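Trainee: sequence and predicted model, in that order:
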Amino acid sequence: MEYRRNFEAGGTYFFTVVTQSRQPILIDNIDLLRAAFVHTRKRYPFEIDAVVVLPDHLHTIWNLPRGDDDYARRWMVLKRKFSSPLSSATLNRSQRRKREKGVWQRRYWEHTIRDERDWRHHLDYIHYNPVKHGYVQAPRDWPYSSFMRAVGDGLYEPDWGMEIPAGVADVEYE
């Protein structure tokens, strides 16, 4: 399979990253995941517009610095930092050769945000995701999300997401 990623220096990107075999390990290791984000952002700066962490996957929107398009390096560092203290799963030869631990799926979904409308649809998708998966009744009830920060920034009312938002149906990534 030949997959081509889009690299846009200083771009804004939506990502979906999934654990290997959808292991539900992210919430149980949320402090480790947060530390991996902090470590990665110190080494390779980027801004986070939005993020939601579910047990087996996460979605996020990142803004890279002007002149920088290397989100792949950031994901490599973040995944390794998170994985290093965890015990390894049963690994195949390819995983051992690539120094993987069997924690993350190798690939991730990347989408370059095209405009304000596209950004808003992805922002809504991220914040509605815990409701979509049946974890909570409203985005405000999910503690592993940037939703309440977005409410504080005036992007949402606190009761947003009690019903399926219109733009969420336009985003199909997982």
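Mentor: All right, it came through fine.
Trainee: from now on I want contacts and neighbour counts done on CA atoms only, so please keep to that.
Mentor: Fine.
Trainee: A strand includes Ile48, no?
Mentor: Yes. Counting by DSSP: H, G, I helix; E, B strand; the rest coil, Ile48 falls inside a strand.
Trainee: most centrally placed residue in this structure?
Mentor: By Cα atoms, centre = their mean, the chain has its centre lying nearest to His59, at 2.9 Å.
Trainee: one more structure, for comparison:
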Amino acid sequence: MRYRRASAPGGTYFFTVNLADRSSRLLVDRVDDLREAVRLVKQRHPFEIPGWVVLPDHLHAVWALPPDDADFSTRWTLIKGGFARRIEPGEFVRSSRERKGERGIWQRRFWEHQIRDEDDLERHLDYIHINPVKHGCVSRAADWQWSSIHRYVRAGDLSPDWAADVELETSVGPRER
């Protein structure tokens, strides 16, 4: 069976992208390199970012693509490659990757979900923003510095104490190891 990704020009998508080494802190330790890789890809392949959170070993994002474009895979390939080129070699590389000349920074695949409507978008943005709390990184979502929650707080759409009293039950996205 061949896996087929969603493809809707102008669509909005939720993503989970993982490092190969899930014990790594590379994404937060080198977040400026990640930001630069994203910035460069957005210049050549525009997209909007309604939500994003970077955790030590994975990230979640919501992207809105241009009306005539459904190619998020190329964007992720370029972002992952651009980030990897900024990282000094030294990570563990499986022999299957080594034979292909690949690095061992990222998991090969990523998880995507096409956003269906405004309620679905809101649920996924909430998932993104609560994720650092879910993983025990902070006790308040607004205390995690690598999150788009700060944009929503500045705009007055969320309070700095958003979800501080919520019992965590997250059912969006893939199960995380």
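Mentor: On my side now, so go ahead. Not measured: the values here are computed from a predicted model.
Trainee: now what about the TM-score between them?
Mentor: Scored against TM-score structural alignment, normalised by the length of the first structure, the superposed chains reach a TM-score of 0.92; 173 aligned residues with a Cα RMSD of 1.7 Å.
Trainee: still on that earlier bit, mean deviation of the strand or helix carrying the residue nearest to the centre of the first structure from the second structure?
Mentor: Using DSSP states H and E, His59 of the first structure maps to strand 57-63. Once fitted to the second structure, strand 57-63 of the first structure is off its aligned match by 0.3 Å on average (mean Cα distance after the TM-score superposition for the first structure).
Trainee: name the helices or strands packed onto that strand?
Mentor: Applying 3 or more Cα pairs under 8 Å, 6 or more residues apart in numbering; DSSP states H and E, we find strand 57-63 of the first structure packed against strand 12-18, strand 47-53, helix 116-132.
Trainee: returning to that earlier point: measure the residue nearest to the centre of the first structure to Tyr13 of the first structure for me?
Mentor: For His59 of the first structure, the distance to Tyr13 of the first structure (Cα to Cα, to the nearest Å) stands at 10 Å.
Trainee: over to Pro24 of the first structure?
Mentor: 24 Å.
Trainee: ok, those two, which is more surrounded?
Mentor: Applying other Cα atoms under 10 Å to Pro24 of the first structure and Tyr13 shows that Tyr13 carries more neighbours, namely 24 against 15.
Trainee: got the contact list for the counterpart of Tyr156 of the first structure in the second structure?
Mentor: Per TM-score structural alignment, the equivalent position to Tyr156 of the first structure in the second structure is Leu158. Applying Cα atoms under 8 Å, 6 or more residues apart in numbering, we find Leu158 of the second structure in contact with 149, 152.
Trainee: could you do the one 3 residues further on as well?
Mentor: With Cα under 8 Å, 6+ apart as the criterion, the residues that contact Asp161 of the second structure are 140-142.
Trainee: ok so, going back, ok, the residue nearest to the centre of the first structure touching Ile48?
Mentor: No. Using Cα atoms under 8 Å, His59 of the first structure is not in contact with Ile48; the gap is 10.8 Å.
Trainee: what's the overlap in contacts for these two?
Mentor: Counting by Cα under 8 Å, 6+ apart, His59 of the first structure and Ile48 have no common neighbour.
Trainee: residues touching the residue lying closest to Leu78 of the second structure once chain neighbours are set aside, list them.
Mentor: Distances taken as Cα to Cα, 6 or more residues apart in numbering place Val41 nearest to Leu78 of the second structure, at 6.6 Å, with adjacent residues excluded. Contact analysis of Val41 of the second structure by Cα under 8 Å, 6+ apart lists 75, 78-79.
Trainee: quick one: secondary structure of Val41 of the second structure?
Mentor: State at Val41 of the second structure, reduced to three classes by three-state DSSP: helix.
Trainee: quickly note the distance from the counterpart of Arg116 of the second structure in the first structure to His121 of the first structure.
Mentor: Correspondence of Arg116 of the second structure to the first structure, assessed by TM-score structural alignment: Arg114. With distances taken as Cα to Cα, Arg114 of the first structure is found 11 Å from His121 of the first structure.
Trainee: can you check Arg66 of the first structure too?
Mentor: 24 Å.
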